[in-house]
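build me a model:
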Amino acid sequence: MLFAYEDAGKDRFRTAAIPSELVRLYGGQLIAQALGAMQKTVSPEKTAHSFHAYFGRPGHIDKDLDFAVLRDNDGRSFSTRRVTVTQDGAVILTASASFQVGEDGPRHQFPMPDVPPPEGLRPLHDYVAEAADRLPVRHRPFWLGQHQFEWRPVEPFRIFSGGPPTAGPHYWLKLKARLGDDEAEHQRYLTYVSDLHILHAGLAPLAIGWADDHLQTSSLDHALWFHDRFRVDEWLLYTLDSPAAGGGRALGRGTLHASDGRLVATVSQEGLIRVHETPRSRF
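Below you'll find the predicted structure:
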């Protein structure tokens, strides 16, 4: 259902609204569907190696999404695409991606952090369930709902403000359902999940919890680079940090390693972080 596209003209696609109790569209869904729309216009031997997006305005959960793709370039090795995503004619996201035919070449990478394996760690859902009665009402539909991914925090999972500032966290994650071998599908699902927790990395050094009821957050942009093949239905280690925060914004960065130590993707995102004097009713 997430990637069920209806043809709406040449390089035009539409996805139906997905029932949800959220107050706005989850950004990870939007960027994953934007990547999927661009993938539909590229020959299958080329897979995405980079993706860049800007969020324009909050998306509505009860309205269809329209995708208009532009074919900027098609070479022998690379293809580039742009997409504009709208609801009722209003732009909510613009994105671009580059696709490449697979090839060999010299390699180097950041090493995989030395952290405990996921099997002995508590599921993230346990942390959230313990804090359920203290969560602001606006957060409960998303965080207490069913999720497609299993998350295992390496460090204690910060929910509320207070306590000492901490560095960026590590998470093990994997899709609960088993997928086939289509590399493009695994890329879409990794794009989907990469939007979650990355902005929280910018809050940790400030000792701010994502469930602080005075906090307003919103994704402003998102970038993703794919370095190697991977399976999103097998454990991946998501290592997060934040180089800087200020001016009402925070920058989060992330690397994703496969369990065999290969660095398979890098992520960055700048997001809005505003702390208000009064509690927020929605955002």
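
all contacts plus neighbour counts: C-alpha atoms, from now on.
OK.

so which residues of the stretch 51-200 of the chain form strands?
In the stretch 51-200 of the chain, the segments counted as strands under DSSP state E, counting those that start in this stretch are 65-74, 78-87, 90-101, 149-153, 170-175.

these into JSON lines, with extra columns for mean neighbour count?
Shown next, in JSON lines, are the strands of the stretch 51-200 of the chain (neighbours: other Cα atoms under 10 Å):
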{"stretch": "strand 65-74", "mean neighbour count": "19"}
{"stretch": "strand 78-87", "mean neighbour count": "21"}
{"stretch": "strand 90-101", "mean neighbour count": "20"}
{"stretch": "strand 149-153", "mean neighbour count": "20"}
{"stretch": "strand 170-175", "mean neighbour count": "23"}
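
redo the ones you listed as a markdown table? Include distance to R188.
Compiled in a markdown table, those are given as follows (distance: least, Cα to Cα, whole Å):
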| stretch | distance to R188 |
| --- | --- |
| strand 65-74 | 15 |
| strand 78-87 | 15 |
| strand 90-101 | 12 |
| strand 149-153 | 13 |
| strand 170-175 | 12 |
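
which one of those lies closest to D212?
Proximity to D212 (Cα to Cα) singles out strand 149-153 among the strands of the stretch 51-200 of the chain, at 19.4 Å.

who touches stretch 61-80?
Residues from elsewhere that reach stretch 61-80 (Cα atoms under 8 Å, 6 or more residues apart in numbering): 11-20, 22-25, 34, 37-38, 41-42, 46, 81-88, 96-101.

now D221, nearest residue through space, not along the chain?
Y54 (4.3 Å; Cα to Cα, 6 or more residues apart in numbering).

burial count for that neighbour?
Residues near Y54, counting by other Cα atoms under 10 Å, number 18.

quick one: residues contacting it.
L93, T94, A95, L220, D221, H222.

another sequence for comparison is provided below:
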Amino acid sequence: MSNVLDELLDLLGLEAIGMNRFRGRCQDLGFRSLFGGQVLGQGLSAAMQTLPGDSGQGWWPNSLHAYFLRPGSVTESIELEVSLLRDGRSFANRQVIVSQKGKALLSMICSFHRPEDGFEHQTIKPDVPGPEGIASQVELARQWRDHFPERLRPLYTADKPIEMRVLNPVNIFSPEARAPEKVVWMRADDMLGGSVREHTSLLAYASDFNLITTALYPHGVSVYQKDMQVASLDHSIWFHRPFRMDEWLLYCIDSPSASGGRGFCRGQIFSASGELVASVAQEGLIRKR
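As a prediction, this is how the structure comes out:
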């Protein structure tokens, strides 16, 4: 397993510090505050570690709904407290409060479901080019390295645990207005084991990349412009079918609305073979200061 992926799995794994309480380290990705996807992934991981059985094996998350309450610091650890709301025969529910220095950063409700058979239908996977031959976001960052502040270049151009390849990417330093739609291929950069917790917490982590920035497309602005304030406000994921994060997934994102300083985005995540494995929705702050 690659070093960067192993480090991320360790970050999401957490340290148990009491009954249904955990401590997590923080990762500096070069953003102005703690990356929301990290807290989502850690929150889901904490909830799954309190499920009946071995670290949630035998359960799949069917949904999570989270509110980001305040920005977090990358220099301080976080604490996660899980409340066991319900343990049923088919469903289990958890509430997770993530805090830092005594103040809540995120409130999340998670629902888990034991696999069962039932009716099946889904939307069709878009017909788009495969990931082969598309530059990764790291490769693009290395092409643009001279545009980044010197202190951030090592962070933005370093190897990443999740490889992401955007079809027809925007030049983040000279963005042009376009339709609010984005298509991204993504996968872990090395093989993973069979842990449900690892695959689902990695998806929660990765789902926060590329999402709210799609709401900026029609306005010809970028999160890398100094006068832009962009932050996640809430985030929901519905897990439809099993998947593996070490296989290519197609993340199709659009933004149907922006108003009042907020942008709304939604995403559908497909396996390469065409199965709809998850749906995502998020509202975020998109404020030009």
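
so what does the residue nearest to D221 of structure 1 match up with in structure 2?
Counting by TM-score structural alignment, Y54 of structure 1 corresponds to Y67 in structure 2.

relative to G43 of structure 2, how far out is that match?
Taken as Cα to Cα, to the nearest Å, the spacing of Y67 of structure 2 relative to G43 of structure 2 amounts to 12 Å.

any common contacting residues for the two?
Common contact partners of Y67 of structure 2 and G43 (Cα under 8 Å, 6+ apart): M108.

ok, average deviation of the strand or helix carrying I286 of structure 2 from structure 1?
Secondary structure from DSSP states H and E places I286 of structure 2 in strand 276-288. On superposition with structure 1, the mean distance recorded for strand 276-288 of structure 2 (mean Cα distance after the TM-score superposition for structure 1) is 0.6 Å.

which other residues reach that strand?
With contact meaning Cα under 8 Å, 6+ apart, strand 276-288 of structure 2 is reached by 122-125, 207, 211-212, 215-216, 227-243, 261-271.

in structure 1, what stretch matches that strand?
The aligned range for strand 276-288 of structure 2 in structure 1 is 263-275, by TM-score structural alignment.

buried set for the matching stretch?
Under the neighbour-count criterion of 16 or more other Cα atoms under 10 Å, stretch 263-275 of structure 1 has L263, V264, A265, T266, V267, S268, Q269, E270, G271, L272, I273, R274 buried.

just stretch 106-116 of structure 1 next, same as before
Along stretch 106-116 of structure 1, these residues count as buried under the neighbour rule (16+ other Cα under 10 Å): M112.

structure 2: matching residues for that one?
The aligned range for stretch 106-116 of structure 1 in structure 2 is 119-129, by TM-score structural alignment.

can you tell me what sits against the matching stretch?
With Cα under 8 Å, 6+ apart as the criterion, stretch 119-129 of structure 2 contacts F270, G274, E275, L276.

element containing the first one?
F270 of structure 2 is part of strand 262-271, with elements assigned from DSSP H and E.

tell me the average deviation of that strand from structure 1 after fitting.
When structure 1 is overlaid, strand 262-271 of structure 2 sits 0.6 Å from its aligned residues on average, using mean Cα distance after the TM-score superposition for structure 1.

where's that strand relative to the chain centroid, distance-wise?
11 Å (Cα atoms, centre = their mean, to the nearest Å).

what helices and strands are in contact with that strand?
Strand 262-271 of structure 2 sits against strand 249-259, strand 276-288, with contacts defined as 3 or more Cα pairs under 8 Å, 6 or more residues apart in numbering; DSSP states H and E.

now the angle from the shortest one to strand 181-188?
The reference is to strand 249-259 of structure 2. Following axes from the mean of the first three to the mean of the last three Cα atoms, to 10 degrees, one obtains 140 degrees for the angle between strand 249-259 of structure 2 and strand 181-188.

try the longest one
Angular relation of strand 276-288 of structure 2 and strand 181-188 on a 0 to 180 degree scale: 120 degrees, by the same axes, to 10 degrees.

nearest residue to T266 of structure 1 other than its sequence neighbours?
Using Cα to Cα, 6+ apart, the closest residue to T266 of structure 1 is T255 (4.5 Å).

equivalent analysis for D195 of structure 1, please.
G28 (5.0 Å).

with R25 of structure 2 instead?
S77 (4.8 Å).

now do the same end-to-end measure for stretch 216-229 of structure 2.
11 Å.

now for the aligned residue in structure 1 for F35 of structure 2: which residues touch it?
Using TM-score structural alignment, the partner of F35 of structure 2 in structure 1 is Y26. Y26 of structure 1 makes contacts with G59, as judged by Cα under 8 Å, 6+ apart.

one more time with 10 Å, if that's ok
With contact set as Cα atoms under 10 Å, 6 or more residues apart in numbering, Y26 of structure 1 has these partners: S20, P58, G59, H60, I61, F142, Y192, D195, L196, S219.

which position in structure 2 pairs with E130 of structure 1?
Aligning on TM-score structural alignment places E130 of structure 1 opposite Q143 in structure 2.

swap in A8 of structure 1?
Mapped onto structure 2 by TM-score structural alignment, A8 of structure 1 lines up with I17.

how many residues are close by its match?
Counted with other Cα under 10 Å, the neighbours of I17 of structure 2 add up to 12.

same check on L211 of structure 2?
Using other Cα under 10 Å, L211 of structure 2 has 26 other residues around it.

and it, what's its match in structure 1?
By TM-score structural alignment, L211 of structure 2 lines up with I198.

next up, the contacts around that match.
168-169, 219, 222, 238-242, 250-254, 267-271.

V4 of structure 2 belongs to a strand?
No: judged by DSSP: H, G, I helix; E, B strand; the rest coil, V4 of structure 2 forms no part of a strand; its state is helix.

right, and it touches Q27 too?
No: assessed by Cα atoms under 10 Å, V4 of structure 2 is found out of contact with Q27, at 11.6 Å.
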